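Engineer: My questions concern the predicted model and sequence given below.
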Amino acid sequence: MPDTTNGTGRHRLLPLLNNGHGGRSAMTCMYRCADQCAHPAPNTSDNEYFGDMVQKAISRRGLLGGAAAALVVGTGAVAGPAAATTRTTAPVATAGRRPPAGDELRIDAPEYGRPIGFQAVTGNTVDSVVVPNGYDWSVTMSWGDPVEQGAPDFDFDNQSVEAQQGQFGYNCDFVAVLPLDRNLNRALLCVNHEYTNENLMFHGWTDAESATEEQLRIAMAAHGFSVVEIERVGDTGEWRPTKRRRNNRRLHTWSEFKLVGPAAGSDLLKTSDDPSGTTVLGTLNNCAGGVTPWGTILSGEENFHQYFGATDDITDATTRERFGRYGIRTSPGTRRGWERVEDRFDVASEPNEPNRYGWVVEIDPYDRTSTPRKLTALGRFKHEGATVTIARDGRVVAYMGDDERFDYIYKFVSKKKYKPGNNKRHRDHNKTLLEDGDLYVARFTGNSPEFPDSPPDDGLFDGTGEWLPLIEDGESKVDGMSVEEVLVFTRLAADKVGPTKMDRPEDIEPHPITGTVYVALTNNNRRTPAEVDEANPRPDNRFGHVISIDEDNGDAAATSFTWSIVILCGDPEDPETYYDGFDKSQVSMISCPDNVAFDPAGRLWLATDGMPGSAGVHDGMFVMPIEGDDKGHLRRFSSVPAGAECCGPTITPDGRTALMAIQHPGELSGATTENRMSTFPYGNQPRPSVVTVWRKTPGNDRPFIGD
């Protein structure tokens, strides 16, 4: 049985936390999001839903203590496969041609519902990747490794802008593997690079004000996206980069992106350098993402606010309101200092430049000459990512979370329909699907009207919900706002229609078989007892939770749904926690769920961002069955090095390999290049990396991840 005390004998983790961000270090908060959790939440709306739902302040014990401690949080039941959901085959491509429509991967995948068999990894503070007995891991790519043809090998002490533009970027987050052949022996590794930590990149770094322009531009080049051709090592589950790089690509802060959709060309998106309002340089703070059925990558621009500064105070009231809702500074100075080297990051000079970030970006990794596109139809906010499924009538549905305290969950439904097959004509059509459609935001309603004054009278944290329209049939559904304004200032538009303020909605993934949508809500230590509701039932929610959504009639395009809480994270011995009804004495403790994935056997995988390291628990990757006798038996599959976050993750279509991004190793308060808090992965300066995990086996047996 996993040791939930992690050898300390202490189960109540709340007193062990020393900051307001779960287990995340102050340094991570500073560099990733400019300490957004330390500031008042940008969402100051008092929408109708909260006014109706929450009338009285209640004590924390009154909410979940006493009789409420025995509540069953949610059934987590899974119905039969949803008729509305199409399980798509991963797209394939071979050198020099596209395969004909209908081609499928020739692989042996694990059967659906396969049980878990590994021994859970116990909590630890090892400065390395730790995986279960019988598994192995290796580094696939690290910060600075060559990507583009002609890029040099990494030299920490001799970095340059030119070199970094062709090398693997810094803090890797989203990870995807797209096949290059039908046997899945060659593939494209697709990775986001979210942000940089200059304290760990450069010797003697103090701040942006004293940095050289070269250092600032190296950091700018280390953002973006990488596409790397990889190959299987023999007949194992291990992957490594190929020696040839003809499919490789690096996108960075100076790469060209095209704005598409209803807001493209809007006056709100025009700048001095781009009077057309259609061409943007770079993509910033790319967090999670998704893979479309037609083989493109969706990458979410998240905490873009921190890259913009002002050389003079912004006094215009409308501009201040719009900037304030996104956390953009209206007075001089940023920690990044990019406005020192490029005027476009100075909002006093270019007030529209921030409006050109905060989008979902679509990238075609199979065509390195293609121009990536920013999809204005999906709205602008701090996108964690976007994941796609197919509705019953063939339209495409994208689910999205706005990763900030008290912000919202969104859904986009395309106007046009998906055409199956990988032939060029169908693929070209499908690449236009996310340019036009309807945009919605979610309102959750609990089934117990007396909550939170008394426990839910049905014994469940569950209920119904509706998707509130922001854009529908090409028209704005928000009073006083045009279509362009709704899409560029989506947060302000959503405030007006009364959705539910959530506890940092991050990755959102529809199950590929059942169609049930799983939402990771990372945490929210600012929610007061007066602000709880059934969908966010804990004040001071430092540990986060996971919600499942079932669209009405199993149709992803429906405008109403039912929901239930699947996991209330935290110490399993805490009566306020819940693990999908499973015996909590047997589960691994999880906190701050961030990324969501599914393996071919249908099991739910979660990666964490903020496990309480002071309690002897590093972040890692977890897996949990969602049906059967083992439903809710969550187990820790891996842990990551000191100061690191586990990102990604992804399981290859054959189920033989798990890949995860080791983001910001050694990012702990006081760390510098001279005072290293981690030496992952090579025993010297810490380098963010993507690692491959596979199960070791003799001979030609092909076991699967999680067995």
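Structural biologist: Done, it's in.
Engineer: all contacts plus neighbour counts: C-alpha atoms, from now on.
Structural biologist: Noted.
Engineer: Just the helices from the stretch 201-350 of the chain, written as ranges.
Structural biologist: 213-221, 317-325 (DSSP state H, counting those that start in this stretch).
Engineer: Check which residues of the first one are buried.
Structural biologist: Buried residues in helix 213-221, counting neighbours by 16 or more other C-alpha atoms under 10 Å, are found at 215-221.
Engineer: Likewise for stretch 382-402?
Structural biologist: Buried residues in stretch 382-402 (16+ other C-alpha under 10 Å): 382-392, 394-402.
Engineer: Likewise for stretch 142-158?
Structural biologist: 142-148, 151-152, 154.
Engineer: Same check on stretch 637-647?
Structural biologist: Buried residues in stretch 637-647 (16+ other C-alpha under 10 Å): 637-647.
Engineer: A further structure is provided below for comparison with the first:
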Amino acid sequence: MPDSAPRRSLPIIGQAGGGRSRATCRLRCGDACFHEAPNTSANPYFGDIFSAMVSRRNALRAGAVGAGATAGFAALGGLAAPASAKPGKGWGNPRLRFEGLPPGHSDAVEVPEGYEQEVVISWGDPVLPDAPEFDFDNQTPEAQAKQFGYNCDYVGFLPLDRGHGHGYGHGKGRGRGHRPKRALLYVNHEYTNENLMFRGYSDDTATEEQMRTAIEAHGGSVVEIERVGRSGRWKVAGGERRFNRRITGTTPFELTGPAAGDELLRTEADPSGTEVLGMLNNCSGGTTPWGTFLSGEENFNQYFVNADSAPEDVREKLARYGMRGGEEGRRWNRVDERFDLSKNPNEANRFGWVVEIDPTDPDAKPRKRTMLGRFKHEAANPRITEDGRVAVYMGDDERFDYMYKFVSTKRVRWGSARHNATLLDSGTLYVAKLSGNSPAEEFDGSGELPSDGAFDGVGEWMALCTDTESFVEGMSVAEVLVYTRIAADKAGATKMDRPEDFEPNPVTGKVYCALTNNSAREPGQADEPNPRGPNKHGHILEITEAGNDSGATEFTWDVPIVCGDPDDESTYFAGFDKSKVASISSPDNLTFDEHGNLWISTDGQGKLEINDALHAVPMHGKYKGELKTFATVPVGAECCGPLITEDQKTVFIAPQHPGDGGTAEDPQSTWPYGDFPRPSVVSIWHSRGKDIGS
């Protein structure tokens, strides 16, 4: 499918909230930025470094073990093993060897000189064998349930021709020399924009068929793809494609873990509290070492109505998750009353989880893993601990909310599908508390560096519960997992500026979190981990856990990048010369290449009056902080993904909601085919077969 959109320059659509259009704010997150932040706890914005940093309930802390314990777990499937004492490959002075792009304004995907790009798959393209061809003016829920869904966020990639399934990541066939020919592409379909999907759409007059079509357009897709020759270009595979699958807003899911079956998850339709229909607003995710995909349900609150008419004893809990008011928004309750909280208040508790999907078994129920807590999950990225367990890092994408980590009780067992399917159901759920090492009065919201020249400090992962014991007074294990935000409030977690994606560095072992923005943070609420108020453009947090072990409960941290226009005095790029770096705003999704360069996709650069983009920046060595723009996306689109294949030959991005702010009658974008906007996945490769970025 060639990118045939005319390369015309279109005006930037008026921005609102976090830099998106008002339409995206309403449809993606229910106008979260225009309401009071749900976190009204009295948790301090700044902790004194001299306060006691005593771990709570740290009996399960990983013990110190020799480096040999991780020898089989190195950088598997996009994961990072803990860094060893000796620098690994790529440790020296990595530098990005492409000429950075200027800020984007066109209605196209732009890439550097020497690179090529092409659409792999778009909204409406057939996924299942009996799917009809896409017909914009004759959409049905039955057709959409078999076609690629609307919008595309997280992109996962699983090679098929080196042995697939639950042994993924055990090291067999793994290496730079391996160049897969076929793979499974997994994509989240985060949310729908009905104004761009249907002509003449209105919430007040929406038909039952339009609403049911939108429900089926949510979820995710598993699509078999194949390499074109020996290049880094990929296309939808021909042939049987037996793994292809559509997961939608009505697909049956299994609830697992300690909260499954609890009365808080039971409804009249499901008195067992163990089966849910659909997943909603799935944003980013991660790939497990055993070859499954993790997908985070994010702004699920916006799909429910009549919170103010719910039973009085649950209204405060609903409000903590952003559910207030009467019947407004999508009003799917007109076709399915489970979205009406006055009738089904527990239905909301069945969303906001991390979902695990086995892409090699199209008939298996996806599982909502309650042990990983319930909040607005942006992502869930795993990493192996020193002693072979799995840690999963998670951010709650809300202003003033928290960072979380789960560590399993059991160890990964390579090749054992049955065993590995239980890993995410038992362990410990933690929330982060950070303390700075500079006086609080040095932070006035301006973003100026403190007198010691760095935003840095220490932190701890505070245990909220295990699968058998709660550490939060007055809350059971099930209550901690269903009302995780409330448990974290009580634990005194640190309020952050919309923590989104986490990603471990395969070279240094450090872990990075994208803090997207927070314009609601007042100057007096600035602190060392969140040094600007208001924070319009976001920043990057770097975490170094004790012993570089993901099982540790103590860490140090620093802020290497404070985003924005480099000409703005409040920005910071790890001390690199700011006259030589690109502008960046609202960091969202992260990935790494094998040299330890951080790749950052953005969601909200409209505040800088430029299109969203994919940027890259070295995170160690003398070029640390030299941020360059690698790709820009069409007008109104957010740059999602990104994913670099392990052979380093392809980077996938997923531009979603192109033409944001327009309508089907008046599209603000015609990408990618020159007619109406279609969210799509794009592959980018070097025309001479070189590694991405090198």
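Structural biologist: Arrived safely, thanks for sending. Since the structure is predicted, the reported quantities are computational estimates derived from the model, not experimental observations.
Engineer: Mind telling me the TM-score for this superposition?
Structural biologist: Scored by TM-score structural alignment, normalised by the length of the second structure, the superposition of the two chains gives a TM-score of 0.88; 634 aligned residues with a C-alpha RMSD of 2.0 Å.
Engineer: just to revisit the earlier point, out of the buried residues of stretch 142-158 of the first structure, the closest to residue 292 of the first structure would be?
Structural biologist: Set against residue 292 of the first structure, the nearest of those by C-alpha to C-alpha is residue 147 (23.5 Å).
Engineer: Just list the residues touching the aligned partner of that closest one in the second structure, thanks.
Structural biologist: Mapped onto the second structure by TM-score structural alignment, residue 147 of the first structure lines up with residue 127. The contact partners of residue 127 of the second structure, taken as C-alpha atoms under 8 Å, 6 or more residues apart in numbering, are 146-148, 221-223, 244-246.
Engineer: 10 Å instead, please
Structural biologist: Residues in contact with residue 127 of the second structure (C-alpha atoms under 10 Å, 6 or more residues apart in numbering) are 121, 144-149, 221-224, 236, 241, 243-246.
Engineer: Also residue 541 of the first structure?
Structural biologist: 20-22, 503, 521-528, 532, 568-570, 592.
Engineer: Tell me the counterpart of it in the second structure.
Structural biologist: Match for residue 541 of the first structure (TM-score structural alignment): residue 535.
Engineer: Ok, residue 299 of the first structure next?
Structural biologist: Match for residue 299 of the first structure (TM-score structural alignment): residue 295.
Engineer: Give me the neighbour count for the residue nearest to that match when sequence neighbours are not counted.
Structural biologist: Closest residue in space to residue 295 of the second structure, ignoring its immediate chain neighbours: residue 285 at 4.3 Å, by C-alpha to C-alpha, 6 or more residues apart in numbering. When neighbours are counted by other C-alpha atoms under 10 Å, residue 285 of the second structure registers 31.
Engineer: Residue 285 of the second structure against residue 642, yeah?
Structural biologist: No: look at residue 285 of the second structure against residue 642 with C-alpha atoms under 10 Å: they stay out of range, at 11.0 Å.
Engineer: Can you pull the residues that touch both of those two?
Structural biologist: 153-156, 589.
Engineer: Just the closest of those residues to residue 685 of the second structure, please.
Structural biologist: So of those, ranked by how close each gets to residue 685 of the second structure (C-alpha to C-alpha), first place is residue 155, at 16.2 Å.
Engineer: residues in contact with the closest one?
Structural biologist: 185-188, 220-221, 283-287, 293, 295, 640-644, 652-654, 681.
Engineer: Surely residue 553 of the first structure is in a strand?
Structural biologist: No: assigned with DSSP: H, G, I helix; E, B strand; the rest coil, residue 553 of the first structure falls outside any strand and is helix.
Engineer: and it, what pairs with it in the second structure?
Structural biologist: Using TM-score structural alignment, residue 553 of the first structure sits opposite residue 547 in the second structure.
Engineer: burial of that match, as a residue count?
Structural biologist: There are 18 residues near residue 547 of the second structure, going by other C-alpha under 10 Å.
Engineer: doesn't residue 386 make contact with it?
Structural biologist: Yes: counting by C-alpha under 10 Å, residue 547 of the second structure touches residue 386, with 8.9 Å between them.
Engineer: Where does the equivalent of residue 439 of the second structure over in the first structure sit, in terms of helix or strand?
Structural biologist: By TM-score structural alignment, residue 439 of the second structure lines up with residue 449 in the first structure. For residue 449 of the first structure, there is no host helix or strand (DSSP states H and E).
Engineer: Do I have it right that residue 449 of the first structure meets residue 462?
Structural biologist: No: look at residue 449 of the first structure against residue 462 with C-alpha under 10 Å: they stay out of range, at 11.8 Å.
Engineer: Which of the contacts of residue 541 of the first structure fall within strands?
Structural biologist: Per DSSP state E, strands hold the following members of the contacts of residue 541 of the first structure: 503, 521, 568.
Engineer: Which one of those is nearest to residue 493 of the first structure?
Structural biologist: residue 503 (19.3 Å).
Engineer: Show me what that closest one aligns to in the second structure.
Structural biologist: Match for residue 503 of the first structure (TM-score structural alignment): residue 497.
Engineer: Ok, residue 464 of the first structure next?
Structural biologist: Under TM-score structural alignment, residue 464 of the first structure pairs with residue 458 in the second structure.
Engineer: The nearest residue to that match once chain neighbours are set aside: neighbouring residues, count only.
Structural biologist: Nearest residue to residue 458 of the second structure, sequence neighbours excluded (C-alpha to C-alpha, 6+ apart): residue 556, at 4.2 Å. Around residue 556 of the second structure there are 17 other residues, counting by other C-alpha under 10 Å.
Engineer: same thing with residue 486 of the second structure?
Structural biologist: 20.
Engineer: before we move on, what SS does it have?
Structural biologist: helix.
Engineer: so what corresponds to it in the first structure?
Structural biologist: Checking TM-score structural alignment: residue 486 of the second structure goes with residue 492.
Engineer: Residue 481 of the first structure versus its match, what's the distance?
Structural biologist: For residue 492 of the first structure, the distance to residue 481 of the first structure equals 10 Å [C-alpha to C-alpha, to the nearest Å].
Engineer: again, but for residue 339 of the first structure
Structural biologist: Taking C-alpha to C-alpha, one finds residue 339 of the first structure at 31 Å from residue 481 of the first structure.
Engineer: ok, the two, which is more surrounded?
Structural biologist: The neighbour count for residue 339 of the first structure versus residue 481, taken as other C-alpha under 10 Å, is higher for residue 339 (20 against 16).
Engineer: Go ahead and confirm that one touches residue 307.
Structural biologist: Yes: between residue 339 of the first structure and residue 307 there is a contact at 8.1 Å, judged by C-alpha under 10 Å.
Engineer: Overlap in contacts, these two.
Structural biologist: With C-alpha under 10 Å, 6+ apart, residue 339 of the first structure and residue 307 have common neighbours 345-346.
Engineer: which ones are touching the aligned partner of residue 276 of the second structure in the first structure?
Structural biologist: Applying TM-score structural alignment, one finds that residue 276 of the second structure aligns to residue 280 in the first structure. Shown in contact with residue 280 of the first structure (C-alpha under 10 Å, 6+ apart): 253-259, 269-271, 273-274, 353, 356-357, 373-374.
Engineer: Sounds good, over and out.
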